[in-house]
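# have a look at this prediction, sequence included:
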Amino acid sequence: MSFSFFKPSRPRSPQEVAKAIKDSLMALDNKTVVEVKALEKALEEVEKNFGTMRCVLCGDGETEPSMDQVTLLVQEICKEDVIALMIHKLAILGWEARKDLVHCWSILLKHKVGSTYYCVQYIENHFELLDFLVVCYDNKEIALNCGNMLRECIKFEILAKYILDSASFQLFFKFVELPNFDVASDAFSTFKDLLTKHGTVVAEYLTAHYDEFFDSYEKLLTSNNYVTRRQSLKLLSEFLLESPNSHIMKRYILEVRYLKVMMTLLKDSSKNIQISAFHIFKVFVANPNKPQEVKVILAKNHEKLLELLHNLSVGKGAEDEQFDEEKELIVKEIERLARLPILES
């Protein structure tokens, strides 16, 4: 009697796994809404193949993944254009398949042989995939999955640079204010990573697109949405005060329109926003090279500004002491400007 049918089937090779994923993803193209059963079966096949991919990349809980097998799978996935298929089919996939894909995405991108990141290199040759992922914030069903995948991409300078320089970057100014709170928050996380992860690249971008960027950013700072105002103000402090952006900050604090924005935010009903605004406002005031226009605005509004500053405090402890010291210096400078002969604008 033969018991051979009890033997476990031979594990599929990385080449076979990649081909199976590709075939199952492409099969989704051949299904129509009428063929509901066929579509369900195709989606199940994709889910099963993604599960296999996850096992190869992460191990099965009992055995560690084989780096040789991982390398072969990554190479095959790129060679067979599976990366592009996975991104383009994301909206059709079921919840479990999406979860597996997002989990595997980070491993696929980070895996390298020698100095080559195969999947990153693949995306470099297909930059339109990054644009596609950005636009997916408009689809709330997959927005969070795409956000996760984008942030993994942004860890690589070359990919972050492409997004910053692309037309799709401007979409973030819309996405961070989407009515769906979870999607808007996720979009803001990605926006923040783009502006903080790679200092030199960000400095180059801001230098080349200064007017366009800060025109759009001003709308976030003056938004009716409290969360948008607070997050964008905090982020502005983070990237403006980075050393690679020192020349951007020096330019920013010469502009009366942005000083007026900070003065308005100092009057905000939220104490958190007031304090964040102070940390940028103080740079305008402390600047030893203030243009005449800035001096005039500060002098003309000195009474209201001094009243606002008098009522502003952060709490107790060492942080409070430093804040009070800074505030005292700013108060003295505003008082000094107010005593100057009448300034003509």
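Nice, thanks for sending it over. Keep in mind the model is a prediction, meaning the values are calculated, not measured.
# could you use CA atoms for every contact and neighbour count after this?
Fine.
# give me the secondary structure label for residue 223.
Secondary structure, DSSP: H, G, I helix; E, B strand; the rest coil: residue 223 is coil.
# list the residues that contact the residue lying closest to it once chain neighbours are set aside.
In space, residue 223 comes closest to residue 229 once its chain neighbours are excluded; the distance is 5.9 Å by CA to CA, 6 or more residues apart in numbering. For residue 229, the contacting residues are 220, 221, 222, 223, 273, by CA atoms under 8 Å, 6 or more residues apart in numbering.
# can you tell me which of those residues is closest to residue 47?
Nearest to residue 47 among those, counting by CA to CA, is residue 220 at 40.0 Å.
# how many residues are close by that closest one?
Applying other CA atoms under 10 Å, we find 23 residues neighbouring residue 220.
# that one touches residue 173, doesn't it?
Yes. With contact defined as CA atoms under 8 Å, residue 220 reaches residue 173; the gap is 7.5 Å.
# measure residue 98 to residue 190 for me?
Note on residue 98: its distance to residue 190, by CA to CA, to the nearest Å, is 19 Å.
# before we move on, what about residue 43?
Applying CA to CA to residue 43 and residue 190 gives a distance of 29 Å.
# please apply the same query to residue 135.
13 Å.
# the more surrounded of the two?
Using other CA under 10 Å as the criterion, residue 135 and residue 190 rank with residue 190 on top: 21 against 17.
# contact partners for that one?
Applying CA under 8 Å, 6+ apart, we find residue 190 in contact with 147, 150, 151.
# confirm that it sits in a strand.
No. Counting by three-state DSSP, one finds residue 190 to be helix, located in no strand.
# helices or strands up against whichever strand or helix holds residue 98?
Residue 98 is part of helix 95-110 when elements are defined by DSSP states H and E. The elements that helix 95-110 packs onto, with contact taken as 3 or more CA pairs under 8 Å, 6 or more residues apart in numbering; DSSP states H and E, are helix 36-58, helix 118-124, helix 143-154.
# next one for the comparison:
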Amino acid sequence: MSFSFFRGSSRSPRSTPQSDLAKAIHDSLLALDSKTASKALEEVEKNIATMRQVLSGDGDAEPNPEQVSKLALDICKEDVLSLLVQNLPTLGWKARKDLVHCWCILLGQTDGFTYCCVDYLEKHVELLDFLVMCYNNKEIALNCGSMLRECVKYPTLAKYILESASFELFFKYVELANFDIASDALCTFKELLTRHETAVSQFLSGHYEQFFKLYEKLLTSSNYVTRRQSLKILSEFLLEPPNSQIMKQYITEVRFLKIMMALLEDSSKNIQISAFHMFKVFVANPNKPPEIIDTLSKNCEALLRQLHNLPTSKGGEDEQFEEERDLIINEITRVSQLSNAIT
């Protein structure tokens, strides 16, 4: 594969088409701060389109793996990744789209030992923070979301985002007024909390109080989508085996039980059902603390009425759901009777 601007004879003996392209992107990005910024932007966007062609092929020819790998190495060497991220707000729509496409390919490139672009981001974590904060910019929010989710595929990058101060911004982003951006942020938020079980478990162990205090606001949000999706995500990561100790701690706290009890009365049938699947873990816990027992006993009548009124869907899962519901009803009744007998 050849490109017109590679054909000059002035190239040094050691230069390659890939290193020339990386250098061209680097120089054109730096030129964005010059007096000829508009011309530089045209050059940047042309170079990004050329980069996409090298990485993806041109439709007639498949990409050359060696060229792709070499380009990834040269892009890291020339600090192109930093410049691309920092100048993302300046790029036009088509260039941003091309960049996202290239980003996904570049992060997957390895020199046989390490993912060179991932390694680069590990050394320049401020770029991850920048991408997270870009959710505040509606023009580039969705592009940054796609780039972040690609980063989250790699445990070291996901771990950094989870433990960074910028992670807390997601609790705001998922409730943004712009539905598309809020949905995209929720998708990234879910990936962070469900993709790498060990990293998530370590994060939750070290940030238990801070995290669940923020998460409580999502579960009690006035926004239906936020309530439903945060409840769904909670059940996904909390019930994972590596999070068993976190889950055991969570189901001993009355404040969280009361949230599930409130969600059982939500106007949405879908939320009621999802809440039940979390609520039943509190009730089925064989080591319920006195505070949990007391709360279940005091609210026994209302809970039984709510459980009997839970909606069921048509299908093969009805029978299992009804069995679980009956078991929970029986356990609440037993706990209440025992508590009343003691008092």
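Arrived safely. Just so it is clear, the structure is predicted and the values come from calculations on it, not from any experiment.
# any idea what the TM-score is?
Overlay of the two chains. TM-score (TM-score structural alignment, normalised by the length of the second structure): 0.94; 332 aligned residues with a CA RMSD of 1.4 Å.
# and in the second structure, which of the contacts of residue 190 of the first structure remain?
Retained in the second structure by both residues aligned by TM-score structural alignment, their matches' CA atoms under 8 Å are the following of these: 147, 150, 151.
# which position in the second structure pairs with the last one?
This means residue 151 of the first structure. Under the alignment (TM-score structural alignment), residue 151 of the first structure pairs with residue 149 of the second structure.
# tell me if I'm right that residue 65 of the first structure and residue 54 touch.
No. Taking contacts as CA under 8 Å, residue 65 of the first structure lies outside contact range of residue 54: 9.7 Å.
# who has more neighbours, the two?
Comparing residue 65 of the first structure with residue 54 by other CA under 10 Å, the one with more neighbours is residue 54, at 19 against 16.
# correct me if wrong: the more buried one contacts residue 104.
Yes. With contact defined as CA under 8 Å, residue 54 of the first structure reaches residue 104; the gap is 6.1 Å.
# tell me how many other residues surround residue 200 of the second structure.
Using other CA under 10 Å, residue 200 of the second structure has 23 neighbouring residues.
# give me the most central residue, the first structure.
Centroid check for the first structure by CA atoms, centre = their mean gives residue 190 as the closest residue, at 1.4 Å.
# that one -> the second structure?
Alignment note (TM-score structural alignment): residue 190 of the first structure maps to residue 188 of the second structure.
# go on, residue 202 of the first structure?
Using TM-score structural alignment, residue 202 of the first structure sits opposite residue 200 in the second structure.
# residue 185 of the second structure - nearest residue in space that isn't next to it in sequence?
residue 174 (5.5 Å).
# quick one: contacts for the corresponding residue of the first structure for the one you found?
Using TM-score structural alignment, the partner of residue 174 of the second structure in the first structure is residue 176. Contact analysis of residue 176 of the first structure by CA under 8 Å, 6+ apart lists 183, 184, 185, 186, 187, 188, 228.
# repeat that with 10 Å
137, 182-191, 220, 227-228, 231-232 (CA atoms under 10 Å, 6 or more residues apart in numbering).
# before we move on, the earlier item: how about the secondary structure of the match of residue 202 of the first structure?
Classification of residue 200 of the second structure using three-state DSSP returns helix.
# leaving out sequence neighbours, find the closest residue to it.
Nearest to residue 200 of the second structure is residue 193, by CA to CA, 6+ apart, at 6.0 Å.
# ditto for residue 99 of the second structure
Spatial nearest neighbour of residue 99 of the second structure, chain neighbours left out: residue 48 (6.6 Å); criterion: CA to CA, 6+ apart.
# what's the match for that neighbour in the first structure?
In the first structure, the residue paired with residue 48 of the second structure according to TM-score structural alignment is residue 50.
# what is the burial count for that match?
Residues near residue 50 of the first structure, counting by other CA under 10 Å, number 24.
# isn't it right next to residue 94, touching?
No. Applying CA atoms under 10 Å as the test, residue 50 of the first structure and residue 94 come out as separate, 11.2 Å apart.
# which residues do those two both contact?
With CA under 10 Å, 6+ apart, residue 50 of the first structure and residue 94 have common neighbours residue 44.
# circling back: most tightly packed of the helices and strands packed on helix 95-110 of the first structure?
The highest mean neighbour count among those belongs to helix 143-154 (a mean of 22), with neighbours defined as mean count of other CA atoms under 10 Å.
# tell me what it is packed against?
helix 95-110, helix 118-124, helix 128-135, helix 157-165, helix 181-196 (3 or more CA pairs under 10 Å, 6 or more residues apart in numbering; DSSP states H and E).
# list the buried residues of the first one.
The neighbour-count criterion (16 or more other CA atoms under 10 Å) identifies 97-105, 107-110 as the buried residues of helix 95-110 of the first structure.
# swap in the last one?
In terms of neighbour count (16+ other CA under 10 Å), helix 181-196 of the first structure has its buried residues at 183-196.
# got it, and stretch 266-276 of the second structure?
266, 269, 271, 272, 273, 274, 275, 276.
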